[in-house]
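K.L.:
The following comprises the amino acid sequence and a computationally predicted model.
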Amino acid sequence: MTEAKPTRTARRGRIFPEIQWTEEQKAKRQAEREAFYQRCKPIFDKVQPELIKTHYNWYITVEPNSGDYFIDKDEIAVMNMCRQKHPNAPFYLFQINETGVSGTI
């Protein structure tokens, strides 16, 4: 007697419904992100020249409300350090190099 193999049904669609953003919502979100970046960037610019000498290509998170920043070699570790100190506050992640950006496009 042969055993019947269980058949798997294929999933159709996504688990979460797609978010439909209006152009106005997209523009508002982009403006908020840019404003947050403009608050974080001066803090990074202030410490970057000194840190680039000793911590090149490390990561830094900046929490603009307190002015705190955290540095580590590991991207995940530095984000976790920031979340521990400021659990509900947003932060911005930079890489300590000439541009402050990690990766290439």
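P.N.:
Looks like it came in fine. Residues are numbered from 1 along each chain as shown.
K.L.:
From now on I want contacts and neighbour counts done on CA atoms only, so please keep to that.
P.N.:
Will do.
K.L.:
Quick check: next helix or strand after the helix or strand where residue 26 lies?
P.N.:
Taking DSSP states H and E as the criterion, residue 26 maps to helix 23-54. Downstream of helix 23-54, the first helix or strand assigned by DSSP H and E is strand 59-63.
K.L.:
got another, please set it beside the one above:
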Amino acid sequence: MTEANTRTVHRGRIFPEIQWTEEQKAKRRAERSDFHQRSQAIFDRVKPEYIQTHYNWYIVVEPESGNYFIDRDEEVAMQMARIKHPSTVPLFLFRINETGVSGTI
């Protein structure tokens, strides 16, 4: 192989790993838990309205505004939310069913 045809293969992370303190980890966990609880509350409030007519559709929740976006296609629902809230990360995705779970493990 000539020098022009060689390539470097990177294994693992290119960037150095972030070293978080226990306090930072606890703060992040608390923020994520709060975000999930606020998103879940909105989902639980609107689910009864849509479960019969939009069963297994996707709903993306933006908990700061209380806005939510529904579509059969999860990518479309997410795109609608991103258009309305371009700087909000993260958004929370649910599936309109009994559990709200949008995927499988």
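P.N.:
Nice, thanks for sending it over. All figures in this text were calculated on a predicted structure; none of them were measured in a lab.
K.L.:
contacting residues for residue 2 of structure 2?
P.N.:
Applying Cα atoms under 8 Å, 6 or more residues apart in numbering to residue 2 of structure 2 gives no contacts.
K.L.:
Could you do residue 15 of structure 1 as well?
P.N.:
By Cα under 8 Å, 6+ apart, no residues touch residue 15 of structure 1.
K.L.:
got the angle for the helix holding residue 26 of structure 1 vs strand 59-63?
P.N.:
130 degrees (axes from the mean of the first three to the mean of the last three Cα atoms, to 10 degrees).
K.L.:
gap between helix 23-54 of structure 1 and the chain center?
P.N.:
Centroid separation for helix 23-54 of structure 1 versus its chain: 12 Å, with Cα atoms, centre = their mean, to the nearest Å.
K.L.:
And stretch 10-17 of structure 2, by the same measure?
P.N.:
For stretch 10-17 of structure 2, the distance to the chain centre is 24 Å (Cα atoms, centre = their mean).
K.L.:
returning to what we had before: mean per-residue distance, the helix holding residue 26 of structure 1 versus structure 2.
P.N.:
Helix 23-54 of structure 1, aligned to structure 2 and superposed, deviates on average by 1.2 Å (mean Cα distance after the TM-score superposition for structure 1).
K.L.:
elements contacting that helix?
P.N.:
Packing contacts for helix 23-54 of structure 1, counted by 3 or more Cα pairs under 8 Å, 6 or more residues apart in numbering; DSSP states H and E, involve strand 59-63, strand 92-95.
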